[in-house]
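S.K.: A predicted structure for the sequence below; I have some questions about it.
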Amino acid sequence: MFSVGEVDVKGLQRFENMLGALGAEAPKAVNRAINRTGDMARTQVVRTLAKQTGLPQKTIRKSVKVKRSSWDDLTYTLKSAGGDVALKYFQKRETKKGVVANLGAARGRVLFPRTFFRGGAFPRRVDLSAFGGHVMDRMSEQRFHLKKVKSGVFIPEEMVEGATADAFERSVQQNLPRRLDHEISRLLGL
């Protein structure tokens, strides 16, 4: 979980006098600046997390929930919940040895032996609509004794470590002072 209100941004003391001059309008200016900065940070988090995990940005965007800042609560929060992501959502291809999936920059391409998501004889195998794109592993010799295969990637864990956490903090530290200056100047008519 990330929160813009928790990131220490040095140099914001210079805005104290200007915020004092705004009076009751100050929370509105800070709220707009935090929300805009948070949206920019969210974009960076989604991009970086997609590279880090190997998942498409569309999937990451669905899993990252946003709680925007308000006049009363001046924090912008990014949350993600969920468990082990199924191989269905990764770039994958089927080989005779099993399914090979791209699990991001750190893990690279990983072979999952004896797994499949297509049916028929090689090389003319076809996607099986009954599986809905899921990768299956045969648990025994019985025909329908199958299990969905998971990737070992947990989006909430990946979100708070490594390049994604750095991208969030860097984006907030670069953009929040600039956005605050812009919103304050706009309200003061400068």
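M.R.: Cool, the structure landed.
S.K.: from here on, contacts and neighbour counts on C-alpha atoms
M.R.: OK.
S.K.: count the neighbours of Asp39 for me.
M.R.: Other residues near Asp39 come to 17 when the count uses other CA atoms under 10 Å.
S.K.: now do Ala21
M.R.: 13.
S.K.: wait, is Thr75 part of a helix?
M.R.: No - counting by DSSP: H, G, I helix; E, B strand; the rest coil, Thr75 is not found in a helix; it is coil.
S.K.: go ahead and confirm it touches Phe2.
M.R.: No - using CA atoms under 8 Å, Thr75 is not in contact with Phe2; the gap is 9.8 Å.
S.K.: helices or strands next to the top helix by length along the chain in the packing?
M.R.: When the chain is parsed with DSSP state H, its longest helix is helix 26-53. Counting contacts by 3 or more CA pairs under 8 Å, 6 or more residues apart in numbering; DSSP states H and E, helix 26-53 is packed against helix 57-63, helix 104-107, helix 155-159, helix 163-188.
S.K.: try 6 Å
M.R.: Using 3 or more CA pairs under 6 Å, 6 or more residues apart in numbering; DSSP states H and E, the elements in contact with helix 26-53 are helix 104-107, helix 163-188.
S.K.: list of residues touching the first one?
M.R.: Think helix 104-107. Outside helix 104-107, the residues that touch it by CA atoms under 6 Å, 6 or more residues apart in numbering are Lys51, Gln52, Thr53, Gly54.
S.K.: can we see that at 10 Å?
M.R.: Residues outside helix 104-107 that contact it (CA atoms under 10 Å, 6 or more residues apart in numbering) are Leu49, Ala50, Lys51, Gln52, Thr53, Gly54, Leu55, Phe90, Gln91, Val110, Val153.
S.K.: next up, a structure to set beside the first:
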Amino acid sequence: MLTVTITGDGLRRFTQLSSELGSGKARSLYSRAINDTGAKAATATGRALSDQSGVSKKVGRKAVARRTRSNPATLAYEIRIKGGEIRLKYFSARETRKGVSAAPRNARQIFSGTFMCAGWWPKRVTKSNWNGQVFRRAGDKFHVVKSDVVLPTEATSGQTAETFDRGKNALDVRVSHYLRRLAGGALS
């Protein structure tokens, strides 16, 4: 709810403000407020996504990097979260005798039958071209092991969804801020 208090020559400034808002400046103002709020919500969502899923902040930031900004014609800000099933290497994977230990969703567990290094125990060798991937043997071939974490699905639940909702609820505050700036003291 917007409260208007008129002081001094505020009526003249308020009349001028009303004509400016009717002339298309309002859509520009709303677009700016939407972009500010959307950028903050996207940043907070990326952080919450990385905390919830267990991936690094860098991976969370990259997953939320696709945004469509608002303009006066559309007045819409779109955040798209990209990513499929994430490989175990992104969850602080390390090899143990029983298999690889990794922490998807920040819950460390052992994935038995998986490996990251070549050779026999205790003389394991790290292969530089394996890039820290986690593998499972299937016959004569190795297959990269993936977790069950899918970032777009993770973004719709839990802490990440709550963070996004808090971000979009801040739009009223930004619109009021820009209206007060445009009014030049006519509104409080």
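M.R.: Great, that's in hand. These numbers were taken from a predicted model, which means no experiment stands behind them.
S.K.: got a TM-score for the pair?
M.R.: Put the two chains on top of each other and the TM-score (TM-score structural alignment, normalised by the length of structure 2) is 0.82; 172 aligned residues with a CA RMSD of 2.2 Å.
S.K.: ok so, going back, so where is the longest helix of structure 1 in structure 2?
M.R.: Mapping helix 26-53 of structure 1 onto structure 2 (TM-score structural alignment) gives residues 26-53.
S.K.: how close does the matching stretch sit to structure 1?
M.R.: Its aligned residues in structure 1 lie a mean 0.9 Å from stretch 26-53 of structure 2 after superposition (mean CA distance after the TM-score superposition for structure 1).
S.K.: closest one of the contacts of helix 104-107 of structure 1 to Thr164 of structure 1?
M.R.: Thr164 of structure 1 lies nearest to Leu49 out of the contacts of helix 104-107 of structure 1, by CA to CA, at 5.7 Å.
S.K.: what's the closest non-adjacent residue to the closest one?
M.R.: In space, and not counting its chain neighbours, Leu49 of structure 1 is closest to Thr164: 5.7 Å by CA to CA, 6 or more residues apart in numbering.
S.K.: distance from the chain centre to the longest helix of structure 1, please.
M.R.: Averaged C-alpha coordinates place helix 26-53 of structure 1 at 12 Å from its chain's average position (CA atoms, centre = their mean, to the nearest Å).
S.K.: how about the contacts made by Ser69 of structure 1?
M.R.: Contacts of Ser69 of structure 1 by CA under 10 Å, 6+ apart are 3-5, 30-36, 38, 75-77.
S.K.: and these, which are buried?
M.R.: Using 16 or more other CA atoms under 10 Å as the burial test, the contacts of Ser69 of structure 1 include 3-5, 30-36, 38, 75-77 as buried.
S.K.: how about CSV for the residues you listed, with distance to Glu16 of structure 1 added?
M.R.: Below are these laid out as CSV (distance: CA to CA, whole Å):
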residue, distance to Glu16 of structure 1
Ser3, 21
Val4, 18
Gly5, 16
Val30, 11
Asn31, 15
Arg32, 16
Ala33, 15
Ile34, 16
Asn35, 19
Arg36, 20
Gly38, 21
Thr75, 18
Tyr76, 20
Thr77, 24
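S.K.: which residues touch the residue sitting nearest the centre point of structure 2?
M.R.: The structure's structure 2 has its C-alpha centroid closest to Gly46; by CA atoms, centre = their mean the separation is 2.3 Å. Counting by CA under 10 Å, 6+ apart, Gly46 of structure 2 touches 52, 57-65, 81, 155, 160, 163-164.
S.K.: ok, now which ones touch the closest residue to Pro56 of structure 1 other than its chain neighbours?
M.R.: Residue nearest to Pro56 of structure 1 in three dimensions, not counting chain neighbours: Ala50, with 5.8 Å by CA to CA, 6+ apart. For Ala50 of structure 1, the contact set (CA under 10 Å, 6+ apart) comprises 44, 56-61, 103-105, 155, 159, 164.
S.K.: who are the contact partners of Ile155 of structure 1?
M.R.: The neighbourhood of Ile155 of structure 1, defined by CA under 10 Å, 6+ apart, consists of 49-50, 52-53, 55, 60, 63-64, 80-85.
S.K.: repeat the analysis, applying 8 Å as the threshold.
M.R.: Ile155 of structure 1 is in contact with Thr53, Ile60, Ser63, Ser80, Ala81, Gly82, Gly83, Asp84, Val85, counting by CA atoms under 8 Å, 6 or more residues apart in numbering.
S.K.: turn those into JSON lines, including distance to Thr115 of structure 1 and neighbour count.
M.R.: As requested, the contacts of Ile155 of structure 1 are arranged in JSON lines below (distance: CA to CA, whole Å; neighbours: other CA atoms under 10 Å):
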{"residue": "Thr53", "distance to Thr115 of structure 1": "21", "neighbour count": "22"}
{"residue": "Ile60", "distance to Thr115 of structure 1": "25", "neighbour count": "20"}
{"residue": "Ser63", "distance to Thr115 of structure 1": "26", "neighbour count": "16"}
{"residue": "Ser80", "distance to Thr115 of structure 1": "29", "neighbour count": "19"}
{"residue": "Ala81", "distance to Thr115 of structure 1": "27", "neighbour count": "12"}
{"residue": "Gly82", "distance to Thr115 of structure 1": "23", "neighbour count": "10"}
{"residue": "Gly83", "distance to Thr115 of structure 1": "21", "neighbour count": "12"}
{"residue": "Asp84", "distance to Thr115 of structure 1": "17", "neighbour count": "13"}
{"residue": "Val85", "distance to Thr115 of structure 1": "16", "neighbour count": "16"}
